[in-house]
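Undergrad: task: produce atomic coordinates for the following.
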Amino acid sequence: MAGTLIRPPVKTLRFVVYHRVLHPELFAIVANRQVMGPGYTLGIRLIPSGHSLSWRLEDACLEEVLGETHMELPETGRLIHKNVEGERTCCFDLTPLWRYHCCVQREQLPPEQFVHLHEELVAEGISRGLLFHYQPRHRLSLAPLSLIRSQPVRRGLSLSCFHTFPEEWTIVKTQSLLEWKRDEPPGRVCC
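TA: Got it, this is the predicted structure:
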């Protein structure tokens, strides 16, 4: 299992969104959490390469995966399939009631800036969010980390995900928003 916790290179990442929920057995889950809100349930899973977010709504499902290109993921229900390069955004109506927005950004920083940002993420992750430290490739290296913060917004839920790659001085950030398109909140989802 220790080998699966080492962070893969950034060039092997892809961002995939499905119009369905994928089975958790497809992933090597290192940390997870569930969030419930009006009209939705969200499963947050950290995996060695990034994350898997499973949204369950009253009338639809959505899965967002930041994973490696060699992961065996199904093609059925796939809406977005992109390599992680630069910055990419998307927005679409999931149902007549729900809209999904996402932004994926890959940024390489100078070493000093990277270390400073890494330390800020560690401090923030200790007080809020889902934080996981991976094994560094070398004993004295910075440990890669993943941090996911969820924040309720007026008509939905916003998620900020940060994944660091110290050997490449790179951070991959995703921002996802599931937004209720009407002024009144939907009914509550029960599991």
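Undergrad: only C-alpha atoms for contact and neighbour calcs from this point on.
TA: Noted.
Undergrad: report how many residues lie close to E63.
TA: If you count neighbours by other Cα atoms under 10 Å, E63 ends up with 22.
Undergrad: in terms of contact, does it touch P24 like I think?
TA: No. If you go by Cα atoms under 8 Å, E63 and P24 don't touch, sitting 10.9 Å apart.
Undergrad: which residues of this protein fall in strands?
TA: 13-18, 31-37, 40-47, 50-57, 61-68, 78-83, 87-93, 98-108, 130-133, 145-153, 156-165, 170-180 (DSSP state E).
Undergrad: any chance of those in TSV, plus distance to H118?
TA: Formatted as TSV, the strands of the chain follow (distance: least, Cα to Cα, whole Å):
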stretch	distance to H118
strand 13-18	20
strand 31-37	19
strand 40-47	17
strand 50-57	16
strand 61-68	19
strand 78-83	23
strand 87-93	20
strand 98-108	13
strand 130-133	11
strand 145-153	8
strand 156-165	7
strand 170-180	9
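Undergrad: next, the second sequence, to be compared with the first:
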Amino acid sequence: MSKSSLLQSYKIVLYRRALHPEFFNIQERRHIAHNDYELEAWLMPGGHVLRFQCNGLCFTEIITPDDRSLPERGQIAALPCAGERDHEQEFPEKVNYITTAQTETLTDHLFDSSYQEMLDFARETGALTHEWIDDDGGRCLSMIDIQRYKREVHVQSYHLNGGCGLILRSQTIFEQTD
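TA: This is a model prediction of the structure:
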């Protein structure tokens, strides 16, 4: 896939429900139960799923380069990731969702340095990672790092595609409000 078509294909999709695992090529997963909420993170090649549950509510964020097979039922928002994106959603049930995404395309040298920095960071922090080689022989990496707080959870994701030098960074916050 060309640089521009891969970049243009990435989307953030938010649901107000859980989605079944069979929709996804899950390579790694992590479940966190903390205070009054739960977060489950699924890592796929080039994307991720975050399922946040609290007080009987469920929200799911997906970042994917291919949203064609995703269901429409329960979908709240679908945003392209190209460039810089910010989205905030307040729900009447006292939950806030905030996400930012940035994409950039790097030269081979800068991409290789960033790739190594991400691997080092993942080892230091225990972040969830999946590495693979794309069809063009490029090294690829998807990574999720999670920070828990009393009433919120912060998730940073990084999706690196060596075939085209693409890096997609996102930060998501699910927050319980008073």
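Undergrad: of all the strands of structure 1, which one is nearest L121 of structure 1?
TA: Closest to L121 of structure 1 of these, according to Cα to Cα: strand 145-153, at 7.2 Å.
Undergrad: so which elements touch that closest one?
TA: Counting contacts by 3 or more Cα pairs under 8 Å, 6 or more residues apart in numbering; DSSP states H and E, strand 145-153 of structure 1 packs against strand 130-133, strand 156-165.
Undergrad: find me the equivalent region of stretch 27-41 of structure 2 in structure 1.
TA: Under TM-score structural alignment, stretch 27-41 of structure 2 corresponds to residues 30-44 of structure 1.
Undergrad: straight-line length of that stretch, end to end?
TA: In stretch 30-44 of structure 1, first residue to last residue: 11 Å (Cα to Cα, to the nearest Å).
Undergrad: mind listing what's buried along that stretch?
TA: Within stretch 30-44 of structure 1, the residues scored as buried using 16 or more other Cα atoms under 10 Å are N32, M36, G37, P38, G39, Y40, T41, L42, G43, I44.
Undergrad: off-centre distance for that stretch?
TA: Relative to its parent chain, stretch 30-44 of structure 1 has a centroid offset of 12 Å by Cα atoms, centre = their mean, to the nearest Å.
Undergrad: one more: stretch 90-99 of structure 2?
TA: In terms of Cα atoms, centre = their mean, the centre of stretch 90-99 of structure 2 is found 18 Å from the chain centre.
Undergrad: what comes up buried for the helix ranked longest in structure 2?
TA: In structure 2, assigned by DSSP state H, the helix with the most residues is helix 108-125. Using 16+ other Cα under 10 Å as the test for burial, helix 108-125 of structure 2 gives F111, D112, Y115, M118, L119, A122.
Undergrad: okay, now the aligned partner of E107 of structure 1 in structure 2: neighbour count?
TA: Aligned by TM-score structural alignment, E107 of structure 1 pairs with E104 of structure 2. By other Cα under 10 Å, 14 other residues sit near E104 of structure 2.
Undergrad: related to what we said a few turns ago, contacts for the longest helix of structure 2, please.
TA: Helix 108-125 of structure 2 is contacted by residues A127, L128, T129, L141, M143, D145, L160, G162, G165, L166 when judged by Cα atoms under 8 Å, 6 or more residues apart in numbering.
Undergrad: neighbours of the second one, how many?
TA: Going back to what we said before, that points to L128 of structure 2. By other Cα under 10 Å, neighbour count at L128 of structure 2 equals 20.
Undergrad: wait, what's in contact with it?
TA: With Cα under 8 Å, 6+ apart, L128 of structure 2 has these contacts: E28, R29, R30, L43, A122, M143, I144, D145.
Undergrad: which residue packs closest to the fourth one, ignoring adjacent ones?
TA: Nearest in space to L43 of structure 2, with sequence neighbours left out and distances taken as Cα to Cα, 6 or more residues apart in numbering, is E28 at 5.1 Å.
Undergrad: if I look at that neighbour, how far off is Y15 of structure 2?
TA: E28 of structure 2 is 21 Å from Y15 of structure 2, by Cα to Cα.
Undergrad: just H154 of structure 2 next, same as before
TA: Counting by Cα to Cα - H154 of structure 2 and Y15 of structure 2 are separated by 18 Å.
Undergrad: who has more neighbours, these two?
TA: Each of H154 of structure 2 and Y15 has its neighbours counted (other Cα under 10 Å); Y15 has more, 20 against 16.
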